[in-house]
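*Asks:* Provide a 3D model corresponding to the input given below.
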Amino acid sequence: MLKGLGGLGDMAKMMKQAQEMQGKVTDLQETLKTITVTGESGAGLVKATATAKGELKALDIDPSIFNGDDKEVVEDLILAAIKDAQAKAQERSEQEMRKLSEEMGLPADMKLPF
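*Replies:* Presented below is the predicted three-dimensional model:
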């Protein structure tokens, strides 16, 4: 297409690749909104579900932990479950980005924008 223009042909190819990468990253961002992870605390007594983007979607609390004297324990368990879900969301997001980087032939440690 731009064969006789020297470096401009390479530049056009790079621009096309950049556009493809941008499209794939945008698609992945949308996909991360649909992937869910679940964090737990208290041996599963409290579960927090979040998207791979880190948005909290659900909280499941076993009724057996509700006792007026244990208010602080319950609060700690809820917070721990949310933090666990957020950590798992971050980990899953990074896994998906690594997969995309590998598919595109980019270095595995390259950080794509989010």
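*Asks:* from here on, just use CA atoms for contacts and neighbour counts.
*Replies:* Noted.
*Asks:* element containing residue 106?
*Replies:* Residue 106 is part of no helix or strand, with elements assigned from DSSP states H and E.
*Asks:* count the neighbours of residue 106 for me.
*Replies:* 14 (other Cα atoms under 10 Å).
*Asks:* and what of residue 90?
*Replies:* For residue 90, the count of nearby residues is 17 (other Cα under 10 Å).
*Asks:* how about this one, so we can line them up?
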Amino acid sequence: MKNLGEMMKQVQAMQERMAEMQSKLDQTAVAGQSGGGLVKVTLNGKGAMVSVSIDPSLLKPEEKEIVEDLIAAAHADAKGKAEAMMADEMKSMTGGIALPPGFKLPF
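*Replies:* The predicted model follows:
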């Protein structure tokens, strides 16, 4: 029974670290950009878009499709950075233990 009690303590500690990490992810901002910085997107650590910044030089009706493409590219850039940050956090939290493929925490 001693091993079971120790394992339960470890599970509880991991749950507490997960709660802390989720709180930290809500407060973390990751910026992505495209078009040489003409379009910038900021996401929180969970991947939700927080803000978009578009250089005024792009705000011409004939460049609508370009702006849309740049927003999508900036979002992809920020999302990739957020996922890399999350992977690093998970690695440090799990002590380097690899999670099964497709197993993503906390989302």
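*Asks:* from residue 12 of structure 1, how far off is the residue in structure 1 that residue 11 of structure 2 lines up against?
*Replies:* The equivalent of residue 11 of structure 2 in structure 1 is residue 18 (alignment by TM-score structural alignment). Counting by Cα to Cα, to the nearest Å, the gap from residue 18 of structure 1 to residue 12 of structure 1 is 10 Å.
*Asks:* related to what we said a few turns ago, which elements pack onto the helix or strand the match of residue 11 of structure 2 falls within?
*Replies:* Counting by DSSP H and E, the element that carries residue 18 of structure 1 is helix 7-32. Judged by 3 or more Cα pairs under 8 Å, 6 or more residues apart in numbering; DSSP states H and E, helix 7-32 of structure 1 is in contact with helix 71-103.
*Asks:* relative to helix 7-32, how tilted is the helix it packs on?
*Replies:* With axes from the mean of the first three to the mean of the last three Cα atoms, to 10 degrees applied, the angle from helix 71-103 of structure 1 to helix 7-32 works out at 150 degrees.
*Asks:* which strands or helices does helix 71-103 of structure 1 pack on?
*Replies:* helix 7-32, strand 36-41, strand 46-51.
*Asks:* out of these, which is the most enclosed?
*Replies:* Mean neighbour count (mean count of other Cα atoms under 10 Å) peaks for strand 46-51 among these, with a mean of 24.
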